[in-house]
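# Mind looking at a prediction? Sequence and model below.
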Amino acid sequence: MLARDDQARHQDRAPRRPSHHHPHFAAAHGRARPGSAGPVVTSKVAIWDFDGTLGHRRRGTWAECLLEVLDLQQPGHDRTFPEMFEALATGFPWHAAHDPHTHLNAPDAWWDHITSVITKALTRLGLDRPRAAAEATRAAYTDSAAWSLYPQALRVLDRLTSHGWQHVLLSNHVPELPAILSALGIDSRFRAVINSAASGYEKPHTRAFHLAREAAGVAHRLVMIGDNPRADAAGARGAGIDAIWVRRNQHTDTPDLEAAAGILLTLSPIRNRRHPALHEVPPVEAIAPGALPIR
């Protein structure tokens, strides 16, 4: 048991939820502390990806989810994972991340678009009742019981917090991401959550990273941690932010978050913003035979 003084220090380090909310993220940039004349200053902020970095859908992502729906609605269908994987390779907002999607930043508008994309994909595959399967995908994909955190996630976030780091989440995800984070018990670790389905900007769009920078406040250390080399690592560096790429070669790989934390706790700030640093961390687990590469 912690001594009383140690408990107090531990509580002082615990992340606090902001009291005001921006429409796109849960902390307003530049909000002054009570009694202060200037903006909030945060010395060290880690920007985290979610899906594939801190957590994952245990039974797989979009292709696997749609196959689950088809198994229930059309038992005996003969569609395979590789077919579904390829059929869903276009049409999602992050497949055209260079374009803003602010017209989709309401949940129903976002899902109407996704339902249309999935319906067209299933129609191309020659499946019966494609619209019904597409409409059922929303409930299946957003079921919080289907999502898990990677084993190291909470431990690493709390370890970094104890060393003075604050956390911002920057994710290309579904509108229901906040509910998923809450169900997983991780939402209180972040000073801000920036979700592309709400902001209308998907990584690697520069505006997505500008929103993260605004949410971070005045930070002298700012580092992005994510599993996607293009959306996370290259996107962050394009916005002048250092990056740690927690590599996952296959969907079944587990990111090594402990190694990423070790880098955060030892690296020195890079002063030249024209050449942001890139650190690469290999996965914890070996590549699974027959797994498809991450798209």
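Received, thanks. Numbers count the residues shown, from 1 in each chain.
# CA atoms for contacts and neighbours, from now on please.
OK.
# what's near enough to touch the residue minimising distance to the centre of the chain?
When the chain is reduced to its mean C-alpha position, the closest residue under C-alpha atoms, centre = their mean turns out to be Phe50, at 2.6 Å. By C-alpha atoms under 8 Å, 6 or more residues apart in numbering, the contact list for Phe50 reads His56, Leu169, Leu170, Ser171, Gly226.
# how about 7 Å then?
Counting by C-alpha atoms under 7 Å, 6 or more residues apart in numbering, Phe50 makes contact with Leu169, Ser171.
# Ok, Val168 next?
With contact set as C-alpha under 7 Å, 6+ apart, Val168 has these partners: Ala46, Ile47, Trp48, Phe190, Arg191, Ala192, Val193, Ala212, Ala216.
# The third one reaches Leu170, doesn't it?
It stands for Trp48. Yes. Look at Trp48 against Leu170 with C-alpha atoms under 7 Å: they come within range, at 5.9 Å.
# which non-adjacent residue is nearest Ala198?
Nearest-residue entry for Ala198: Asn105, 4.5 Å, with adjacent residues in sequence omitted and distances by C-alpha to C-alpha, 6 or more residues apart in numbering.
# quick one on the thing from earlier: may I see the contacts of Val168 organised as CSV, with secondary structure and distance to Glu258 added?
As requested, the contacts of Val168 are arranged in CSV below (DSSP: H, G, I helix; E, B strand; the rest coil; distance: C-alpha to C-alpha, whole Å):
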residue, secondary structure, distance to Glu258
Ala46, strand, 14
Ile47, strand, 15
Trp48, strand, 14
Phe190, coil, 18
Arg191, coil, 21
Ala192, strand, 22
Val193, strand, 22
Ala212, helix, 23
Ala216, helix, 22
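# Check it against this one:
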Amino acid sequence: MKRVLFWDFDGTIIYPNESFLDALDRTVRRFGFEIERGDMRRFLHRACSWYSPEVSYENEIGGCWWRRLFGRFEIFFEGYGIPRVFYPEMEEFFRGLILDFRNYRLYEDAEGVLRECLERGYLNYIVSNNFPELPRVVERLGLGNYFAGYVVSSAVGYEKPRAEIFQRALRAAGDPEICYMIGDNPIADIRGGHEVGMKTVLVHTAGGSGADWNCARLAEIPAILV
């Protein structure tokens, strides 16, 4: 009997962060410009695909996903009077920050829990709304050996909580008989997982989400597994 755990990444395995906001802020300042952080946050909520899960983009994945995002960046930069000559270097610098594993911090119990779940006969998969190179970052964080596969929104064209991304994950894992979705977001992870028949575990977040289990720490997860 195949048993699989599907894990969210940001806010679940790593501490929650505003990596795109921080990278955009650092990029703008690095090139000598000033934009209010609140303006950048509002822009990213319009520009990043995970804030509009109702929109699918199967034909704009991988490198096309980055090109679409940077096209929006350029309109944003132009609105603040930043000369176009800077755009290629700014985009390269921003992308470098996003792909730098040192900008992400693992929960202290993450590696031990992933190892214990493997030892108990579960396969681990990541299901994440994120940038296409996320697997590379996970590997640089030292977790590559714990995951059997990755399903990342920008590589498939659907964002959680869309059923399509979860269905893709189930197929990638060989349609397991027992599976759990583990995440910190009550909508993207818990509601999305429930809608395709997964058991769900909400972590690092207060209860009341409709999850099957609520765990304050990742270390509590092995005890609830069948």
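Arrived safely. What you see is a predicted model, and the numbers here were worked out from it, not measured in a lab.
# where does the TM-score land?
The TM-score (TM-score structural alignment, normalised by the length of the second structure) is 0.84; 214 aligned residues with a C-alpha RMSD of 2.3 Å.
# For Arg57 of the first structure, see how far away Val45 of the first structure is.
Counting by C-alpha to C-alpha, to the nearest Å, the gap between Val45 of the first structure and Arg57 of the first structure amounts to 26 Å.
# who has more neighbours, the two?
Higher neighbour count among Val45 of the first structure and Arg57: Val45, with 27 against 20, using other C-alpha atoms under 10 Å.
# coming back round to it: in the second structure, what sits opposite the residue nearest to Ala198 of the first structure in the alignment?
The pairwise alignment with the second structure assigns Asn105 of the first structure to Ile61, based on TM-score structural alignment.
# residue contacts, that match?
Ile61 of the second structure makes contacts with Ser154, Ala155, Val156, Gly157, as judged by C-alpha under 7 Å, 6+ apart.
# can you do 8 Å?
Neighbouring residues of Ile61 of the second structure by C-alpha under 8 Å, 6+ apart: Pro132, Ser154, Ala155, Val156, Gly157.
# number of nearby residues for the fourth one?
Look at Val156 of the second structure: counted by other C-alpha under 10 Å, it has 19 neighbours.
# likewise the second one?
Under the neighbour criterion other C-alpha under 10 Å, Ser154 of the second structure is assigned a count of 26.
# That one matches what in the first structure?
In the superposition onto the first structure, Ser154 of the second structure corresponds to Ala197 when matched by TM-score structural alignment.
# wait, is its match part of a strand?
No. Under the criterion used here (DSSP: H, G, I helix; E, B strand; the rest coil), Ala197 of the first structure is helix, not part of a strand.
# Give the full set of residues in contact with it.
The neighbourhood of Ala197 of the first structure, defined by C-alpha under 8 Å, 6+ apart, consists of Leu104, Asn105, Ala106, Pro107, Trp110, Asn172, His173, Val174, Pro175.
# Tell me where the second structure has helices.
Assigned by DSSP state H, the second structure shows helices spanning 19-30, 37-47, 63-79, 87-98, 110-119, 134-140, 153-156, 163-172, 192-195.
# can you pull the buried residues of the third one?
Right, the one you point to is helix 63-79 of the second structure. The neighbour-count criterion (16 or more other C-alpha atoms under 10 Å) identifies Trp65, Trp66, Leu69, Phe70, Arg72, Phe73, Glu74, Phe76, Phe77 as the buried residues of helix 63-79 of the second structure.
# Ok, the fourth one next?
By neighbour count with 16+ other C-alpha under 10 Å, helix 87-98 of the second structure contains the buried residues Tyr87, Met90, Glu91, Phe93, Phe94, Arg95, Leu97, Ile98.
# what does the first one give?
By neighbour count, and taking 16+ other C-alpha under 10 Å as the criterion, the buried residues in helix 19-30 of the second structure are Phe20, Leu21, Asp22, Ala23, Leu24, Asp25, Arg26, Thr27, Val28.
# Can you give the contact residues for that helix?
Helix 19-30 of the second structure has contacts (C-alpha under 8 Å, 6+ apart) with Glu34, Ile35, Arg37, Met40, Arg41, Leu44, Met90, Phe93, Phe94, Leu97, Ile98, Asn103.
# And stretch 180-194 of the first structure, end to end?
Counting by C-alpha to C-alpha: the opening and closing residues of stretch 180-194 of the first structure are 14 Å apart.
# Now it: buried residues?
Buried-residue list, stretch 180-194 of the first structure, by 16+ other C-alpha under 10 Å: Ile180, Leu181, Ile186, Asp187, Arg189, Phe190, Arg191, Ala192, Val193, Ile194.
# what's the most distant pair in the residues you listed?
Of all pairs drawn from these, the one with the longest distance (C-alpha to C-alpha) is Ile180 and Arg191, at 16.6 Å.
# just to revisit the earlier point, what's the counterpart of the residue nearest to the centre of the first structure in the second structure?
With TM-score structural alignment as the criterion, Phe50 of the first structure matches Phe9.
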